[in-house]
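>>> Following is a predicted model, sequence given first.
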Amino acid sequence: MLPADLASPLWSWNLVADFQQMWSFPFMVNAFRAGTIVAVAAAAVGWFVVMRRQTFAAHTVSAVAFPGAAGAVLLGAGAVYGYFTLCIATALVIAAVRGRGDREESALTGTAQAFLLACGYLFIALYKGLLEGPQTILFGTFLGITDGQVTLLLCVGAAVLAILALIGRPLLFASADPQVATAHGVPVRALSVVFLVLLGAATAEAGQITGTLLVFALMVIPAATAQTLTARPAASLALAVLLGLTATWAGLAAAYYSPYPLGFFVTSFAFAGYVIALGTRALRGLRTPFAVTVPTEEAA
């Protein structure tokens, strides 16, 4: 049995009192602030990731966040610098190899991903600090988020959203039909590079909350769920942000009242929403009446 000061708080089913008690701690206030910023930026960027069918690129960028953070900690720098440096650098590499053919692009990306993951495990083996360090990097935590980190996340998140809003319309056009967009003078290649940099920045943000192994879930699942429920771009994007916020807030509350990792709860709530969306779409299909063709006398 855990000591009283280490045991998880008890859920009382009085939601107002529970949230008041939870938000009485500055670290939980910072966790919700950081989680809100991360959820909005990740959902917005993730919506275009799903739209552009670049989930493999998003997975690669999220995977290399692990060696980036581990290497930064090994060098004595903050993990946040490693997150942003390697995620954005990897996004630029992916942008550089795009257009060489799907096979060569996938081979280069997968090879680099495997090598960098191996480097991450080497950095962890060389690091002689706290044993909880690797677990925090891989699976995320809401503990120890400082005011300075929240400010940094806010600045990066605001920049990502501002640039995304600026290029949103041409990016949507280029994502839906790149050939037609090119014919109309849309700079498809430049938009792709800018978007991949935004993907790297958003991934580095989200990795600090969910961990590097599960950042892919917060980036992709809310967007995939929203696009399953509606095909209208504006409604789908807004729904993706709402689903990301819901999964993040519910995950933070669940992690506070339990001893289990934050990333597990965020991913589980997001995945549950996706399953419900699939079920809803299936029910819509069952309720759609079948078109029955009645032969006419002329046809007979």
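Alright, I've got the coordinates.

>>> alpha carbons only for contacts and neighbour counts from here, please
OK.

>>> So which elements touch the helix or strand encompassing Ala70?
Per DSSP states H and E, Ala70 falls inside helix 55-74. Other helices and strands packing on helix 55-74, by 3 or more CA pairs under 8 Å, 6 or more residues apart in numbering; DSSP states H and E, are helix 79-97, helix 102-126, helix 132-139, helix 188-210, helix 215-229.

>>> swap the cut-off to 7 Å and go again
helix 79-97, helix 102-126, helix 188-210, helix 215-229 (3 or more CA pairs under 7 Å, 6 or more residues apart in numbering; DSSP states H and E).

>>> quick check: angle from that helix to helix 102-126?
Computed with axes from the mean of the first three to the mean of the last three CA atoms, to 10 degrees, the direction of helix 55-74 lies at 20 degrees from that of helix 102-126.

>>> Show me which residues of helix 55-74 are buried.
By neighbour count on 16 or more other CA atoms under 10 Å, the buried set for helix 55-74 is 55, 57-74.

>>> Stretch 93-107 too?
Judged by neighbour count (16+ other CA under 10 Å), stretch 93-107 contains these buried residues: Val93, Ile94, Ala95, Arg98, Glu105, Ser106.

>>> And it, how far out from the chain middle?
Here stretch 93-107 is found 22 Å from its chain centre; the criterion is CA atoms, centre = their mean, to the nearest Å.

>>> Next, the residues that contact it from outside, please.
For stretch 93-107, contacts defined as CA atoms under 7 Å, 6 or more residues apart in numbering pick out Thr109, Val193, Leu196.

>>> let's bring in a second one:
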Amino acid sequence: MRQAMLVSALIGAVCGLLSCFVALKGWSLLGDALSHAVVPGVALAWILGLPFALGAFASGLLAAWVMGFIRRNSRIREDAAIGVVFTAFFGVGLVLLTLWPSNIRLRTIIFGNVLGIAPEDVVQMLIVAGGVLLVLALRGRDMMLWAFDATHARAIGLDTRLLQTLLLGSVAAVAVAAMVAVGAVLVIAMLVAPGATAYLLSDRFGRMMGIATAIGAVTAFLGAWISYFLDGSTGGVIVSLQALVFLVALVAAPRHGLLAARRARRTAMQEPA
């Protein structure tokens, strides 16, 4: 139980950190696509006798490349390309799992099972977390500039394709790691909700990253603890807590909440013309 709580907190913190970039780039649907696209990679890895994480990561990167290829070489809009690719990958994964039955439970892939996490999965989490932190330490400022204004980043000589690849790779790696805790379906919430909540609470990116990381870690830790006593889905409890925090911020955020906007409109109406 302690291991599950600590691993959940680690995943939540890393997801919260990356969710700031996902929120700024408007990549919410892309995170959903990557979380579903890992399913055929897991199935193929079992068939070929390879590590599940390797297959899932390769599948996620392939899906990201296919989405970009379709977007660059056709008239299809980005949202349509993402929708077609992730549903296709997910469908192929389901077919593989039914044609080659294995000890992989579809429910575990989709909904996760952090209470049954293996020691090698813990090592995988630590490697992924360390890799993401290293990428952000080396290229975090460039990625931040690119997330805010890709045109300006390109104009000053930054390799925007490399930055995009680094972010896509980080999101894919975290999606694979988080799949163990919350499953493929709910990964998208952990990659979006903390960043969206922090965006309502701060106008500075550095502070936004700190808030999102804290929200991800605390809600994941508490969600794993509460789910044990409820005997319910760990991923479901974690995501429900994150949704609750987001709703509170949406209503009560000091500058960007609904109540603040209402007060601002009321003040504007009371001011003399």
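It's in. Keep in mind it's a predicted model, so treat the numbers as computed, not measured.

>>> which among the contacts of stretch 93-107 of the first structure gets closest to Ala42 of the first structure?
Of all the contacts of stretch 93-107 of the first structure, Leu196 has the smallest distance to Ala42 of the first structure: 12.8 Å, by CA to CA.

>>> Now check the first structure for the residue matching Ala249 of the second structure.
Aligned counterpart of Ala249 of the second structure in the first structure: Ala277 (TM-score structural alignment).

>>> got the contact list for that match?
Thr225, Thr228, Leu229.

>>> and Gln20 of the first structure, which of the helices and strands packed on helix 55-74 of the first structure is closest to it?
With CA to CA, the closest approach to Gln20 of the first structure among these belongs to helix 188-210: 21.9 Å.

>>> quick one: Leu213 of the first structure and Val194 of the first structure, what's the gap?
Leu213 of the first structure is 24 Å from Val194 of the first structure, where distance means CA to CA, to the nearest Å.

>>> would you turn the contacts of Ala277 of the first structure into a markdown table with neighbour count?
Below are these laid out as a markdown table (neighbours: other CA atoms under 10 Å):
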| residue | neighbour count |
| --- | --- |
| Thr225 | 25 |
| Thr228 | 15 |
| Leu229 | 17 |
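
>>> could I get these as TSV with distance to Ala282 of the first structure?
Compiled in TSV, the contacts of Ala277 of the first structure are given as follows (distance: CA to CA, whole Å):
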residue	distance to Ala282 of the first structure
Thr225	13
Thr228	10
Leu229	11
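
>>> Go through those and say which is closest to Leu166 of the first structure.
Using CA to CA, the contacts of Ala277 of the first structure come closest to Leu166 of the first structure at Thr225, 24.7 Å.

>>> Spatially central residue for the second structure, please.
For the second structure, the residue sitting closest to the mean C-alpha position, by CA atoms, centre = their mean, is Leu191 at 2.3 Å.

>>> residue in the first structure matching that residue?
Applying TM-score structural alignment, one finds that Leu191 of the second structure aligns to Met219 in the first structure.

>>> if I pick its match, what's in contact with it?
For Met219 of the first structure, the contacting residues are Ala42, Ala43, Gly46, by CA under 7 Å, 6+ apart.

>>> okay, those residues in JSON lines with distance to Gln135 of the first structure and secondary structure next?
Formatted as JSON lines, the contacts of Met219 of the first structure follow (distance: CA to CA, whole Å; DSSP: H, G, I helix; E, B strand; the rest coil):
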{"residue": "Ala42", "distance to Gln135 of the first structure": "22", "secondary structure": "helix"}
{"residue": "Ala43", "distance to Gln135 of the first structure": "24", "secondary structure": "helix"}
{"residue": "Gly46", "distance to Gln135 of the first structure": "25", "secondary structure": "helix"}
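
>>> Most neighbours among those, please name it.
Ranked by neighbour count (other CA atoms under 10 Å), the contacts of Met219 of the first structure have Ala42 at the top, with 35 neighbours.

>>> That residue contacts Gly200, correct?
No. With contact defined as CA atoms under 7 Å, Ala42 of the first structure does not reach Gly200; the gap is 10.3 Å.
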